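# take this sequence and fold it.
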Amino acid sequence: MSTIDFVSGTSCEQLTSEDWENIEEYLDERFEGKRLPNALNEILNKNNGGMPVQRCFETHNNKHPIKIFYDLSEDGTIILHESTNMFDMYLFYKERFNNLHLMPIAETSFGDVVVLDYEGTPKDNPRVALWFHECDEHGMNSQPLEHIADDMASFLDMLTED
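Have a look, this model is predicted:
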């Protein structure tokens, strides 16, 4: 797995063992016991979200720059859509996703969302996909998910600087 550096001052406070216990409890209660992949846990343990230096990845259709990796901090805004907390973003997007198997982990500069896609995968090793935020005239998502990588470690290996 590649090392991902973060722009200084953009990460939240370091997570404690008590924070990790609360995170697992939340995942058990609200996300059917699914677990964040180890590669993501390592990043969150070291940086707890923020703006990555190695931020670009390519799909079949485009090059996408990551604006921010979401954090697991308890301190945040009361305005849900302005939060950078991963679980706040899950609550904000879950109805728009129209798929209970998606967990948002990052946002691109275009407003699209990098998600963990747990559908049909082990509970601790989801695929990584891109969810497009564009909606049709009925407010429904107008594009399907775009597969990025088979797992989180492979996704992190794809990230490059501008």
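# use CA for all of it now, contacts and neighbours both
Noted.
# near F69, how many other residues are there?
28 (other Cα atoms under 10 Å).
# that one touches V113, doesn't it?
No. Applying Cα atoms under 8 Å, one finds F69 not in contact with V113, separated by 9.9 Å.
# list residues touching both of these two?
105-107 (Cα atoms under 8 Å, 6 or more residues apart in numbering).
# now, which of those sits nearest D117?
I105 (10.5 Å; Cα to Cα).
# list the contacts of the closest one.
So I105 contacts 69-70, 86, 113-116 (Cα under 8 Å, 6+ apart).
# let's see this one next, to set against the first:
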Amino acid sequence: MQTPDPFSLNRLEDIVEPPPVPWWPPALGWYFVFAIVGLWTVWLAVNLWLRWQGNAYRRQGLLELRTVAQGDFAGLSTLLKRVALVAYSRDRVASLVGAEWTQFLTRTCRGTDFGSEPACRIGTASFEPGNAACGEAEWNRVTELTATWIREHVAEVTE
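Predicted coordinates for the structure are as follows:
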């Protein structure tokens, strides 16, 4: 029996909970966020792909570096010239020989010095046949310097 007292505990009833908020479909703002994230992801993937494709000449140069025989400074110079012709304009690179060539290599990659022995032999290898005599440790230093240049040179921006 109901009591007329409005403050009686007998008049309490269970709380009616609303249904849970659904996850789908999202509000209109979320569609905007999804579109922005999707476009950014596509842009990032395309840029990474283009950068990977643009550095194919570096990977090929490093592969060919493994095939250069010990003491073949002319082979190193040829390989470096081929890599440089991809990264820089032909009129800037093709005519370089001797000290100009080694200065160019040093200038275009931070932390390298092609002007010191035995790396300076790269510049004169094509016209000095007796240039190949060097020890294994020196040759390893020169090939590591060459690999560093191939990996880290700053390529010319072409438009």
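# got a TM-score for the pair?
Here the superposed chains carry a TM-score of 0.24, computed using TM-score structural alignment, normalised by the length of structure 2; 71 aligned residues with a Cα RMSD of 5.6 Å.
# just to revisit the earlier point, so of the contacts of I105 of structure 1, which ones are in helices?
Applying DSSP state H to these, the entries found in helices are M86.
# so which of the contacts of I105 of structure 1 wins on neighbours?
F69 (28 neighbours).
# report the buried residues of stretch 79-91 of structure 2.
79-81, 83-84, 87-88 (16 or more other Cα atoms under 10 Å).
# can you check stretch 98-106 of structure 2 too?
Buried, per 16+ other Cα under 10 Å, within stretch 98-106 of structure 2: 98-99, 101-106.
# quickly find the element holding the closest residue to C56 of structure 1 other than its chain neighbours.
Leaving aside its chain neighbours, C56 of structure 1 sits nearest to P65 (4.3 Å; criterion: Cα to Cα, 6 or more residues apart in numbering). Using DSSP states H and E, P65 of structure 1 maps to strand 63-69.
# which other helices and strands does that strand contact?
strand 56-58, strand 102-108 (3 or more Cα pairs under 8 Å, 6 or more residues apart in numbering; DSSP states H and E).
# columns distance to R30 of structure 1 on top of the ones you listed, output as TSV?
What follows is these, written out as TSV (distance: least, Cα to Cα, whole Å):
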stretch	distance to R30 of structure 1
strand 56-58	30
strand 102-108	11
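# check these for me and report the most buried one.
Of all those, strand 102-108 carries the top mean neighbour count, a mean of 24, counting by mean count of other Cα atoms under 10 Å.
# distance to N45 of structure 1 added to the shared contacts of F69 and V113 of structure 1, as a markdown table?
Formatted as a markdown table, those follow (distance: Cα to Cα, whole Å):
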| residue | distance to N45 of structure 1 |
| --- | --- |
| I105 | 14 |
| A106 | 16 |
| E107 | 19 |
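# just give me the neighbour total for R30 of structure 1.
Around R30 of structure 1 there are 12 residues (other Cα under 10 Å).
# using TSV, lay out the buried residues of stretch 98-106 of structure 2 together with secondary structure and distance to G123 of structure 2.
Output for those, formatted as TSV (DSSP: H, G, I helix; E, B strand; the rest coil; distance: Cα to Cα, whole Å):
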residue	secondary structure	distance to G123 of structure 2
G98	helix	4
A99	helix	6
W101	helix	6
T102	helix	6
Q103	helix	9
F104	helix	10
L105	helix	10
T106	helix	11
